[in-house]
Every structure is written in structure tokens, then in C-alpha cells.
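Colleague: just to be clear, the model below is a prediction. Sequence and coordinates:
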Amino acid sequence: MTTYAVTAATGQLGRLAVEALLERGVTPSDVVAVVRTPAKAEDLAARGVVVRAGDYSDRASLDAALAGVDRLLLVSGSEVGQRVAQHTNVVEAAGAAGVQRLVYTSLLRADTSASPLAPEHKATEEVIRASGLPHVLLRNSWYYENYTANLGQYLGTGEVLGATHDGRISAASRADYAAAAAVALLADDEGRGTYELAGETFTFTDLAATVTEVTGTTVVSRDVSGEEYQRTLEGHGLDAGTAGFVAALDASIANGDLHTDSTDLADLVGRPASTLRDAVAAAHTAS
């Protein structure tokens, strides 16, 4: 019997990864959902999933949460600036628990990307390699949901505003990335080690056209300078630091950091990734 653990299991990606394991026939009692707040995982517990408290910043809680775990999915934390220390806690706890495979959700080309998100992922990958643990690095590109979550705004303003300069974005759904994580956890082989994961490639012009097609409301792409974009974001209430960070993400897209021709995602899950149109249609239906 193999015990699988998923960190951040009540988060948007972690919960889908738990579901993906169950869909692939893993017995619920062989899945450990590591969560900061167990009360948020009562539905998983009701289905037989083992729920344990574990906080990335609390090493002792992680030691307890990972006891007896054979394979671990480390979903990257959301607290930018704290993630290397937090992830190191998880990796060290995994080593102490005798975890036999660690799967980490990293960022597309984390070792060479100029994205402001890349340094912490690159550093985490180095920590994982240095640990000596058998591991698989899943370098996820962007989520469609990063954009479909803004569908109401696009429809309300009639535009997709950004400073990507029509840079190409290779993306996929959270469900696609979760499926890849489940496959990597369950695989009997040693794994290739590093996978560059993404699905369809599009630009903001393509995104606007897809929103128009799906909803019947005309939406256009409006590209501005990074400085203007940052000022606009600040005008919408973001503080200067956050607005600058978001603008830097668009600059990274313009630089090509989120584009890849890799087919690793489809190859890993054994099917084509979902499309941008699928994602927009699902968001429109849900709205």
C-alpha cells in the first residue's frame, strides 16, 4: 500500500490534485490532505481522505503531517517572498519521513526565466535536488483561470488591458496541471525528472477574440506601456508594489517567458490539454 500526500489540499490546485488521485482509483484512506485549516477539508474527510494539519511555516506540524507518507505532492506556496523557507521546511520534513518521491509544482523554465516569480521556484528546485530525495519537477506555465477569473471585467469594460505587447502565453487549466501531478505521483517509473508543462498558446488579442466569440459581446485587446499599466492598476486601488509586480509579470510575458512548444503536458496525461475556448466557455456558463 502506498500513501500519497498533497499539500495545500484545500487550495485551488491542491484540491483538484486530490480529486485526480481519487479519480484514478486511489483509495481515499491512502490519500493524506495536508492543510493549514482542517475544518476547510471536512468534505474530503467525509469521503475517507485522511486530513492532517500542516503549515509550511511550522516544521513540527509538517513532521507530523508527513509521517508514513510514501509520495508527496508539494504544491508551491502563495506567499511570495517566503516560499523558499517554507518549501525547505516541507522538503526537510519529507526527508525525515522517508518520502520516496517528491513532486513539486514549479514554474515554466524556472532556471532561466526572467519572470519575477522564477527565483523562488529555482531556489526551491535547488533545495529539492540537494535533498537527495527522488523527485519530479512539474514546471507549470500559466493557468487559463488567471484570465477567465476576470471575464466579468472584460465584458464590463469591453477590453483586455495589459502590457504584454502581444507576447505569446502557453497555458492550461488547473485541472490539467492537477491531472499531470496525479500521473507523476502514481507513475511506476523513475520519471524523467523535469517536465515543462503547458497547453494552448495564445496572445491577448486571441484572448479578446475568444471572449467575443463565446459571449457574443465585443471585447478587444488594449496594449499599453508597462508604466501606463502600472499607473492604471494603482488607479484601481493596488498599492505601488503590487501594481509593479503585476506589470512585471506582463513584461515577462512580452519577453517570451511563458511561451513553450513543449508537449510534455499532453504526453504526461495521455490526452490533449483543454483549450482556451473551453476555459472561457466554462467561466461564462458559471457566471
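Modeller: Perfect, I can see it now.

Colleague: C-alpha only now, for contacts and for neighbours.
Modeller: Will do.

Colleague: I'd guessed V136 sits against E196; true?
Modeller: No - using C-alpha atoms under 8 Å, V136 makes no contact with E196, being 11.1 Å away.

Colleague: so which of the two has more stuff around it?
Modeller: V136 (25 against 20; other C-alpha atoms under 10 Å).

Colleague: contacting residues for that one?
Modeller: By C-alpha atoms under 8 Å, 6 or more residues apart in numbering, the contact list for V136 reads R101, L102, V103, Y104, A184, G191, R192, G193, T194, Y195.

Colleague: which of those residues tops the neighbour count?
Modeller: A184 (28 neighbours).

Colleague: name the element it belongs to?
Modeller: helix 174-186 (DSSP states H and E).

Colleague: now for that helix, which elements pack on it?
Modeller: helix 12-23, strand 71-74, strand 101-107, strand 135-140, helix 264-269 (3 or more C-alpha pairs under 8 Å, 6 or more residues apart in numbering; DSSP states H and E).

Colleague: A further structure is provided below for comparison with the first:
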Amino acid sequence: MYAITGATGQLGRLVIQALLKTVPPEQIVALARDPSKATDLSERGVIVRHFDYDQPDALAPALENIRSLLFISSSALGARLAQHRAVIKAAEAANVEFVAYTSLLFATSSSLNMAYEHVVTEGMLRDSGIPHALLRNSFYNEVFLSIAAPAIQQGVIFGSWGQGRIASASCADYADAAAVVLTDQDRSTRTYELAGDTAFTMAEFTAELARSTGKPIVYKDLPKADYRAELEREGIPAAFAEIIADNSAGSAKGALYDNSHTLSRLIGRATTPIAATISKFLS
């Protein structure tokens, strides 16, 4: 049986949709912190089990009879190591045969502060002895839509992205990749650096947004400290503003760029360009 953590989240749902194309629903287990949000999945025949990263004693029973587990990293940035440790210990206790973990592009060499928790989690998996695949994802196209909405209203995008190229892909692209790896008969430990086929600078993203909306929108590059201050001025909590600013400044140094096309080869099609995601968002 195949299990997916975070099954009611954006990525988890898309992975289940991809699995349902080739896997009988009764062989898929949706692990959710709030099972009531997965009634649509249970109606399709998918098994739904309660799975809360913050309730470690209940995790192993939820993994009973699971052969392959997609472990979607927690969204609790800065506080997820205990959660991740609990999931991996539960997988060991339940004798899960294979784990695919959603990590960060080039995690072990990344300049991004958010890479640390991924690197430690990768080490936990290695120490567990469970065969595993590291799905080191670049950013999702959809992340940048949170920038688009206020930019359309204000006519400006701030950031510290510089001329860094961002090789993002859609959430659906990464979901399809996860489904491929999860159902692959190869149970060897391996690493995938996953990024979009086409890359863009933030200035190019801004130009595409302006073209698509017909509105005047400009990109204004700022030093990291100034960008962080701007984010805080807009009401973003200081800790989260630091993460956003660090991601932006890190991208300027190439942290979100890869041109290996590993993702498109894995899913057997081209990845989704940012222009297509913008178009879908606006429609």
C-alpha cells in the first residue's frame, strides 16, 4: 500500500490524483491531520487515516501495512525537526519499506537558511536505514502567485532577487514526479534534483505579469535588509519576513536554479512554465 502524508494539502491531493491513474484506490492511504477534510478522497475509495506530526505515539499505527510512504515535509518552518524525527521513527517501527521525502533543491550545498532542516531530516533518513528517495524540489510556480495579487494592485514588486534565475515548476509537476518515484519498483536510495525546464528572473516574472494583466508593474530590487524591512512594514511577522528575504537573496546567488531537466525526464513531459501558471491564475 502507498501512503501520503499531508494528504489534504495542495501537493498531497495532487499526488493522490496522480496515483489514482494507475493504482486502485484501496491501495492508497491518505494520511491527514484532519480526516474530515478528506471525505472527498474516502468517497473515491481511498483509505483515510488520522496522522498528526505533533502526536508521535499515534503515527506508527497509522502506517500499518504501508509499503511505500511519501513524506511531505512539514510547513512548520523552524520547528519541524521534532515532527520529522517522529515520522521517521514511526516508519521504522511500522517496517515501511521505502520513503520518498520532499526536500529542497541542492539542500546540502544550498545557501538558503531553510535548507538546514531538510539536511538534518535527510540525515535522519540515512541513519534509519530505510531505503529512500530524496525529492529535492525547487520552488513551486504557485508560490509566486502570492506576489502577483498585491503587485497587480500596487504596480510594484519588491525583492532581493537580483538577476538570479528561478527554475520553478508547478505543484502538479512535482506531484507527478512523486507519484512516479513512489510506484517505481526500484527501492534503492537515490536523490533527485527537481526543477523546471524554463527559468526566469524576477524582472522577467514582473514583465510577464504586466503583459498578462495589461497593467503597469515594475520590479524594484532592494538589499536584503531593506526588503525584509519592507515585508515587515506590510505586516509580515519578522521571522517569516527573514525567511522570505533570505530566499530572495539566495536566489540571486543561484539557489533556485538547475538546468538538468531531471524533473521533465522523470514525468515524461515538459514542466509548466511560469507564464502558464500566471495565465491560469488570472483566468
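Modeller: Yep, it's here. The structure displayed is predicted, hence computed values, not measured ones.

Colleague: reformat the helices and strands packed on helix 174-186 of structure 1 as JSON lines; add distance to E227 of structure 1.
Modeller: Shown next, in JSON lines, are those (distance: least, C-alpha to C-alpha, whole Å):
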{"stretch": "helix 12-23", "distance to E227 of structure 1": "31"}
{"stretch": "strand 71-74", "distance to E227 of structure 1": "35"}
{"stretch": "strand 101-107", "distance to E227 of structure 1": "25"}
{"stretch": "strand 135-140", "distance to E227 of structure 1": "28"}
{"stretch": "helix 264-269", "distance to E227 of structure 1": "35"}
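
Colleague: which of the ones you listed sits closest to V35 of structure 1?
Modeller: Of all those, helix 12-23 sits nearest to V35 of structure 1, with 9.5 Å by C-alpha to C-alpha.

Colleague: closest to N146 of structure 1 out of the contacts of V136 of structure 1?
Modeller: Y104 (20.1 Å).

Colleague: what does that closest one correspond to in structure 2?
Modeller: Counting by TM-score structural alignment, Y104 of structure 1 lines up with Y101 in structure 2.

Colleague: residues contacting the alignment partner in structure 1 of A30 of structure 2?
Modeller: Using TM-score structural alignment, the equivalent of A30 of structure 2 in structure 1 is A33. By C-alpha under 8 Å, 6+ apart, the residues touching A33 of structure 1 are A5, V6, T7, A8, A9, T10, V18, A41, V49, V50, V51, R52.

Colleague: redo that, cut-off 10 Å
Modeller: 4-10, 14-15, 17-18, 41, 44-45, 49-54, 65-66 (C-alpha atoms under 10 Å, 6 or more residues apart in numbering).

Colleague: just L222 of structure 2 next, same as before
Modeller: Contacts of L222 of structure 2 (C-alpha under 10 Å, 6+ apart): F158, G159, S160, W161, G162, R228, E230, A245, A249.

Colleague: again with V280 of structure 1
Modeller: Applying C-alpha under 10 Å, 6+ apart, the residues near V280 of structure 1 are 144-145, 147-149, 151, 207, 210-215, 286.

Colleague: same thing but 6 Å
Modeller: T148 (C-alpha atoms under 6 Å, 6 or more residues apart in numbering).

Colleague: you'd agree it is in a helix?
Modeller: Yes - looking at V280 of structure 1 with DSSP: H, G, I helix; E, B strand; the rest coil, it is inside a helix.

Colleague: how far away is the counterpart of it in structure 2 from V143 of structure 2?
Modeller: For V280 of structure 1, the aligned residue in structure 2 is I278 (criterion: TM-score structural alignment). As judged by C-alpha to C-alpha, to the nearest Å, I278 of structure 2 and V143 of structure 2 stand 11 Å apart.

Colleague: and the match of A30 of structure 2, helix, strand or coil?
Modeller: strand.

Colleague: okay, now the closest residue in space to it that isn't next to it in sequence: neighbour count?
Modeller: Sequence neighbours aside, V51 is the residue nearest to A33 of structure 1 in space, at 4.8 Å (criterion: C-alpha to C-alpha, 6 or more residues apart in numbering). If you count neighbours by other C-alpha under 10 Å, V51 of structure 1 ends up with 25.

Colleague: what does V51 of structure 1 align to in structure 2?
Modeller: Per TM-score structural alignment, V51 of structure 1 is aligned with V48.
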